[in-house]
Structure formats: structure tokens, C-alpha cells
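Peer 1: Next one to model:
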Amino acid sequence: MMIHEITAKAGAHKKRKRIGRGIGSGHGKTSGRGHKGAGSRSGHSARAGYEGGQMPFFRRIAKRGFSNAMFMTVYTVVNIKSLDARFEDGAEVNADMLVKAGLLGDTKQPVKILGTGETKKKLQVTAAAFSESAKQKIEAAGGSVTVAS
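Peer 2: Below you'll find the model as predicted:
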């Protein structure tokens, strides 16, 4: 095989559609917008689910039941193995320390410690919530668990 025989992978680079460049291009005249109507006009962008004046689907169907999604607490989770890898023996672990260690992006959401992994370090962990296994593993290693409000 010679260097001039190597070709780009087929389909890796697709040419862009050049609209409004004459009838021979296949995308001339109306530029793929069709004739008349809101979709053919400049500046038109229908919102998602818009059905052209017809009663939209989400308004046609019945609304029933209750969703707790608005009220549920969403936690940022951290595993014990991550704490064991990032913190020294006897360290105090809280949300601010987790951000400094690079385990959290920010402290906007409450933190929950999960029990995946093992630890032999005596850590003083403060978080909004703990799984039962995480609590047992931290206390078994000689550390302490504090639930922050």
C-alpha cells in the first residue's frame, strides 16, 4: 500500500447543503421550504409541539394523577471509595472539602454518601444523607457520621 492509495473513510465528511444556488443544485428556487405558509417565511420557527393552529396533543390528552418530581430531593452522590482515595486518615469531610478534592462541581445540591467500596481511614464525614451501608463502613473504620440539615 502506498500513501497515495490511502483514502478518507467513506461518509466521514459530508458536504453541506448549499441552498438557493440554482435549479441544477436541487435546492434552488424555494430552497427546500416549499410554497407558501409560515414555514416558507423568513424568521419562522415553530415551537416544539406546535401543530399549526390545531389543538396540540399535550392539550388534547387527559391530565390525571400526581407527580412528585417537583418536590423530590435530588442528591449529588459520592461513594466511600472516592473518599478513601482523596482524603488522609483523620480528615474532616464536608461539601466544601469535596469540591476542593474535585469530587463535586459545586455545593448547590445536597450530598449523599453511598457505601460502594471500602475504607480503613478514620474520616469525620458531614453530609445531608448517608446510605445504611456507608454509615456502617465509616463507623467500623473508626470514623464519625454527621447528618447536616
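Peer 1: For the rest of this, base every contact and every neighbour count on C-alpha atoms.
Peer 2: Will do.
Peer 1: Packing partners of the longest helix along the chain?
Peer 2: The helix that spans the most residues within the chain, counting by DSSP state H, is helix 132-140. Helix 132-140 is packed against strand 111-114, strand 144-147, with contacts defined by 3 or more CA pairs under 8 Å, 6 or more residues apart in numbering; DSSP states H and E.
Peer 1: Show me what the last one is in contact with.
Peer 2: Contacts of strand 144-147 with the rest of the structure, by CA atoms under 8 Å, 6 or more residues apart in numbering, involve Lys122, Leu123, Gln124, Val125, Thr126, Ala127, Ala128, Ala129, Phe130, Lys135, Ile138, Glu139.
Peer 1: In CSV, list these along with neighbour count, distance to Thr30 and secondary structure.
Peer 2: CSV is the format used below for the contacts of strand 144-147 (neighbours: other CA atoms under 10 Å; distance: CA to CA, whole Å; DSSP: H, G, I helix; E, B strand; the rest coil):
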residue, neighbour count, distance to Thr30, secondary structure
Lys122, 20, 71, coil
Leu123, 23, 68, coil
Gln124, 18, 68, strand
Val125, 21, 65, strand
Thr126, 20, 64, strand
Ala127, 18, 60, strand
Ala128, 17, 59, coil
Ala129, 20, 60, strand
Phe130, 21, 61, strand
Lys135, 20, 66, helix
Ile138, 22, 68, helix
Glu139, 15, 72, helix
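Peer 1: Proceed likewise with the subsequent sequence, for comparison:
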Amino acid sequence: MRLNELRDNQGARKTRVRVGRGTSSGKGKTGGRGVKGQKSRSGVSIKGFEGGQMPLHMRLPKRGFNVPNPKKLNAVNLGRLQQALDAGKLNASDPVNTASLKSAGVIRRELDGVRIIGNGELKTKLDFEVFGVSASAREAIEKLGGKITVLAPAPSKDDDDAKAEKKAKKKAAKKAEADVEETDTEEEALAEETASGDTDNEDNQSE
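Peer 2: All right, here's what the predicted structure looks like:
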């Protein structure tokens, strides 16, 4: 083989379709874009539009709740910790935290913290300083006499009080608005009654 004989495999390079080159080419006239209209123009993107009908993605029911700023946590099983202990990568006397797990190769990145999951069996007493612990993992750790320090911020009492106060204010404002509307309705009814009485008096006097 010579350098001038080097070429791509058959079919590796395809010739670009040249549109608008006569009706006999198969891509003439409208050039494969169909008939006239908005979608036959360039730069048009109509996603989910159904001609004014409510689109499918809006008709379907919504379920659940998406947290706006979710935490990215490393989930670590108890069985994986025991493997690291057996391999000598984790020291049972040191607290298990993000830094120690990363140095032991149990996790790759620190992310926002570590959550311990109860899968597998832990045979060694360990102390934990982690973002969260599942109920089954907590039970297994405390059964061995381990200590757990949860680093996740717990909801404070001030936050609960603020929420309750805000709810009470909203309820009071709604009640006050309803009372005002009821008072206005009563005043309007009284005014109408007075006006009808005056009209009756005028009719009696004219008679």
C-alpha cells in the first residue's frame, strides 16, 4: 500500500444532500421541509405546542416535591466499612468522617457529606461524625457501643415559632378581610332598605 492509496472505508464519508436542486432530485422545491408555514422556516423550535390545546406535559398530574437545593451525599453501607476495616484501611480508634473515608478510598469525593446506610454487617465498634444515619444503621452502631455525631443542622425552635407566627398572622388577616366584607354587605343592605322606605314615603305623599 502507498500513501496515495490511503482512504476512508467505503461509506465512512457521505455526500451532503443538496436541497432545492430541482424536483427530480427528490429534495427540490420545499427541500424536505414539507409545505409552507412556520415549521418550514429556519430557527423555529416548537416544543410541546398542540395548537392551543393544553399540552400533554401540563395535562399529566404532578407528583412529589423537588427540593430546590438538594444535598449531594455519599451513601456508605456498614458492610463497606467492615471491608475497609478488615483491609486495614480504616482505623477503628479514629472517628469515621468524610476525610477518613476519602483517605481510606471508601469514597471518591467529599461532596456535601456522608450518610451511613444499614446494608451489610458491622462487627467493630466505631465512632461516627457524619451528615446523616439511617434508622437501621443507627441501631446496629449503637448496639456495638458506637457513638454517632450528626452534622446535619437540625430545624431550630425559632424556625418553628416563626412559621407558627406567620400562619397565625395569615389566618388573622383572612378573618379580618371576611369581617370587612360582611360589614360592607350589611351596610349595603341597610342603604337599600332605607332607599326603598324613602321611595314608599314619596309615593304615599303623592297619593
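Peer 1: out of the helices and strands packed on helix 132-140 of structure 1, deepest packed?
Peer 2: strand 111-114 (a mean of 21; mean count of other CA atoms under 10 Å).
Peer 1: Show where that strand falls in structure 2, residue numbers please.
Peer 2: Using TM-score structural alignment, the residues of structure 2 aligned to strand 111-114 of structure 1 are 114-117.
Peer 1: mean deviation of the matching stretch from structure 1?
Peer 2: Compared with structure 1 after fitting, stretch 114-117 of structure 2 has a mean deviation of 2.0 Å; criterion: mean CA distance after the TM-score superposition for structure 1.
Peer 1: Residues contacting that stretch, please?
Peer 2: Contacts of stretch 114-117 of structure 2 (CA under 8 Å, 6+ apart): 73-78, 97-98, 130-134, 136-137.
Peer 1: likewise stretch 14-24 of structure 1?
Peer 2: Ser25, His27, Gly28, Lys29, Thr30, Ser31, Gly32.
Peer 1: distance between the ends of that stretch?
Peer 2: One end of stretch 14-24 of structure 1 sits 19 Å from the other (CA to CA, to the nearest Å).
Peer 1: That stretch: which residues count as buried?
Peer 2: Buried positions in stretch 14-24 of structure 1, judged by neighbour count with 16 or more other CA atoms under 10 Å: none.
Peer 1: Can you tell me which of the contacts of strand 144-147 of structure 1 is closest to Ser45 of structure 1?
Peer 2: Ala128 (44.1 Å; CA to CA).
Peer 1: Distance from stretch 96-116 of structure 1 to the middle of the chain?
Peer 2: 16 Å (CA atoms, centre = their mean, to the nearest Å).
Peer 1: Can you get me a residue count around whatever residue of structure 2 lines up with Ile80 of structure 1?
Peer 2: With TM-score structural alignment as the criterion, Ile80 of structure 1 lines up with Leu78 in structure 2. By the criterion of other CA atoms under 10 Å, Leu78 of structure 2 has 18 neighbours.
Peer 1: Leu78 of structure 2 and Arg41 of structure 2, how far apart?
Peer 2: Counting by CA to CA, the gap from Leu78 of structure 2 to Arg41 of structure 2 is 59 Å.
Peer 1: check contacts around the match of Ile80 of structure 1.
Peer 2: The neighbours of Leu78 of structure 2, taking CA under 8 Å, 6+ apart as the test, are Ile116, Ile117, Gly118, Asn119, Gly120, Glu121, Leu122, Ala137.
Peer 1: who wins for most neighbours among these?
Peer 2: Ile116 (22 neighbours).
Peer 1: Would you mind measuring from that one to His57 of structure 2?
Peer 2: For Ile116 of structure 2 relative to His57 of structure 2 (CA to CA), the value is 37 Å.
Peer 1: What's the separation between the residue positioned nearest the centre of structure 2 and Leu56 of structure 2?
Peer 2: Most central in structure 2 under CA atoms, centre = their mean is Asn66, positioned 2.5 Å from the mean C-alpha point. Distance of Asn66 of structure 2 to Leu56 of structure 2, computed by CA to CA: 20 Å.
Peer 1: and if you look at Thr149 of structure 2?
Peer 2: Thr149 of structure 2 is 47 Å from Leu56 of structure 2, where distance means CA to CA.
Peer 1: Having no further points to raise, I will conclude here.
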